[in-house]
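Q: sequence and predicted structure, then a few things I'm wondering about:
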Amino acid sequence: MAIHEVEFKSFNEIETVKGWIYTPIREPIGVVQIVHGYGEHSRRYLHMILTLNEAGFVVAADDHVGHGKTAYDSDNWSNWGDKGYMTMAEDEQKLRELIKEDYGDLPYFMFGHSMGSMIARLYATKYGEELDGLILCGTSEIFPEMENIVSELKAEIDAGNGEQVDPDYQNRMFEWMTERIENPNTPNDWISKDPDIVADHANDPFNNFTSVPNIQSLYQFAQMIQQILGTEWSEKVPTDIPIYNIAGDEDPVGRYGEGVYAVSNWLLETGHQVKTKLYSGYRHEIHNHREIRDEVVAGIIDFITEHARVKAN
């Protein structure tokens, strides 16, 4: 495996996004672009990246504005810019353009986890022609209280407070995630039943759950969620993109499976090809849980290998 560091100017015209392209040692058969979630960074997917490389896939990933190495280098964890909710999706297209320079003829797949799945779903509405397959992991339907939070955030922005940081809004967005967990040890126990994974997440200097995005940035995050609801969203996604929708059935982000199936049903109602798989007894980060991560990645590889082969033929 070879690792190539890349960087490019963000769509927000403020940040320089840091990214990486991981290449296999043999002739590649396709490309997978990994889109990470809220409050984390792309190198938390190294197990998946290495396994995909071994299977013959080039892997590309970046750290979003306000996240990971991008934020670490600029010391800007709070401000995602003022260019709107498509900023991160547009940055993924910029990374895609870099990939095209060397691997433009290969089948191309996007994997998005959590907020990354929201970004991928937005990406598919504008750049769906770029995709040969889409993998959604830990995706969402709607968060409780989101309409009220959106209205309050918009009022704050209209009052000129968009660049202020108020942890209360982020707390309200996420505090309900542990409601079904008996005696949670931390507010982030919804991530995984494995305490080592939760601790690793908390101790990672490139994660930023403690560095709260400003009001304008949280408003963009909330708008992402609002823009990917119902058949109004799925009818904008090209119907020839095969989609693999996976999650844990104890994941609150996907409303314990109900929200995951809602997303798949929207897609089915608008004529899409969707395969849905829930992992029983697991929470949000199924791709990191040591008991099942090999099985999860194997399922992803089976999906993308099948559709890479279809394109090649």
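A: Done, it's in. Residues are numbered from 1 along each chain as shown.

Q: okay, CA-based contacts and neighbour counts for the rest of this
A: OK.

Q: can you pull out the helices in the stretch 101-250 of the chain?
A: Secondary structure of the stretch 101-250 of the chain by DSSP state H, counting those that start in this stretch: the helices cover 115-127, 146-158, 167-174, 195-203, 215-226, 230-234.

Q: which residues touch the third one?
A: What it means is helix 167-174. Residues from elsewhere that reach helix 167-174 (CA atoms under 8 Å, 6 or more residues apart in numbering): 143-146, 149, 212, 215, 218.

Q: secondary structure class for Val17?
A: strand (DSSP: H, G, I helix; E, B strand; the rest coil).

Q: OK, contacts around it?
A: When contacts are counted by CA under 8 Å, 6+ apart, Val17 touches 7-10, 62-65, 70, 91.

Q: can you count the residues close to Pro187?
A: Number of residues near Pro187 (other CA atoms under 10 Å) recorded here: 14.

Q: hmm, Glu175 and it touching each other?
A: Yes: under the criterion of CA atoms under 8 Å, Pro187 makes contact with Glu175 at 7.1 Å.

Q: and for Asp196, the neighbour number?
A: Asp196 sits with 12 neighbouring residues when counted by other CA under 10 Å.

Q: one more: Thr70?
A: Quick note: Thr70 (other CA under 10 Å) scores 24 neighbours.

Q: comparison target below:
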Amino acid sequence: MPTFTDPQGVRIHYQHWRVPEPVAVVQLVHGVGEHIGRYGALVEALNAAGYSVWADDHRGHGQTGFEQHGGDLDRMGRLGPGGLRAAIHDVHLFTGVIRETEGDGVPLVLLGHSWGSLMAQILLERHPHDWDAVVLTGTAYRTPIHMNSGDLNRRHRHLGTTGLEWLSRDPAVAEAFVADPYTTAVPLQQLFGLIEAARLLGRPGRGLPEELPLLIMVGSDDALGGEKSALKLANAYASRGGLADVTLTVYDGARHEIFNETNQEEVRGDLVRWLDERFAVD
């Protein structure tokens, strides 16, 4: 797996799945406690539709975290020196790595899921011209009122015994997460600390590029935010941010990990169609 080294000396591991003459390139930003290996079906679908995909294991996660913590799996998810600010900076550094290889002539799409979508929101405010489209999945409006920072499994705990029933209606998803040595179910606030976790809070910035397309995709039963939070976020990007092309898709009954849901083929299809409408050349 190729790597680049961040300013704190952490080697960030990444992968790429490139196609000849891509329609666009998708930079995938995964969530907390997981890794890019959980996105195989999404990568295959995007490749089949003509999109190259690049994804990194963030500091503290996946192969990056395994090396960073000397193989201590009990420390997975912990970000290390620089904390959240360094993790966000690494995602932006990775954008530069992608641009160096793919060139500036190919559209670059930032796709963030869960924690990755929160970092994507922050990066969009700081570097609004660095991507040609942004996709946020399993996301929320970043205020304590609209984003759940408590027990995400509370309303689903009666459905199983893993403590991860909130992820998907498919029980196999929670079971696989528990069995995966490179994942951790330790809550974000515990992994990062309350001060670091609070750095994720905020609102969409003002004066974003009007022409930048934004897609928000969530399940109606997503414990992190759900439909109301996503609607507030979409409206804020249109009114406060000034974006003219904002799309919100809500999947009835779906939970947090829409790419691992029982209707995941529908979700992948909707994503590809949205991308095609903006980047595909007849």
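A: Happy to help now that I have it. Nothing here was measured: the structure is a model prediction, and the numbers come from that model.

Q: can you calculate the TM-score here?
A: The TM-score (TM-score structural alignment, normalised by the length of the second structure) is 0.88; 273 aligned residues with a CA RMSD of 2.5 Å.

Q: which one among the contacts of helix 167-174 of the first structure gets closest to Gly230 of the first structure?
A: Phe143 (13.9 Å; CA to CA).

Q: once you drop chain neighbours, what's closest to Leu159 of the second structure?
A: Leaving aside its sequence neighbours, Leu159 of the second structure sits nearest to Glu165 (CA to CA, 6 or more residues apart in numbering; 6.7 Å).

Q: what about the one you found, distance to Ala185 of the second structure?
A: Distance, Glu165 of the second structure to Ala185 of the second structure, by CA to CA, to the nearest Å: 12 Å.

Q: close enough to count as contact, His284 of the first structure and Asp189?
A: No: His284 of the first structure lies out of contact with Asp189 (CA under 8 Å); the separation is 9.4 Å.

Q: more crowded one of the two?
A: It is His284, of His284 of the first structure and Asp189, that has more neighbours when counted by other CA under 10 Å, with 26 against 20.

Q: report the contact partners of the more buried one.
A: His284 of the first structure touches 138, 190-192, 247-248, 250-253, counting by CA under 8 Å, 6+ apart.

Q: aligned to it, what sits in the second structure?
A: When the second structure is aligned by TM-score structural alignment, His284 of the first structure is paired with His256.

Q: burial check on Trp195 of the second structure, number of neighbours?
A: You called it Trp, but residue 195 of the second structure is Ile. For Ile195 of the second structure, the neighbour count with other CA under 10 Å is 10.

Q: distance of the counterpart of it in the first structure from Glu101 of the first structure?
A: In the first structure, the residue paired with Ile195 of the second structure is Tyr219, using TM-score structural alignment. Tyr219 of the first structure is 34 Å from Glu101 of the first structure, where distance means CA to CA.

Q: also Asp196 of the first structure?
A: From Asp196 of the first structure to Glu101 of the first structure the distance is 39 Å (CA to CA).

Q: what is the helix ranked longest in the first structure packed up against?
A: Of all the segments of type helix in the first structure, defined by DSSP state H, the longest one is helix 293-312. Applying 3 or more CA pairs under 8 Å, 6 or more residues apart in numbering; DSSP states H and E, we find helix 293-312 of the first structure packed against helix 46-54, strand 133-137.
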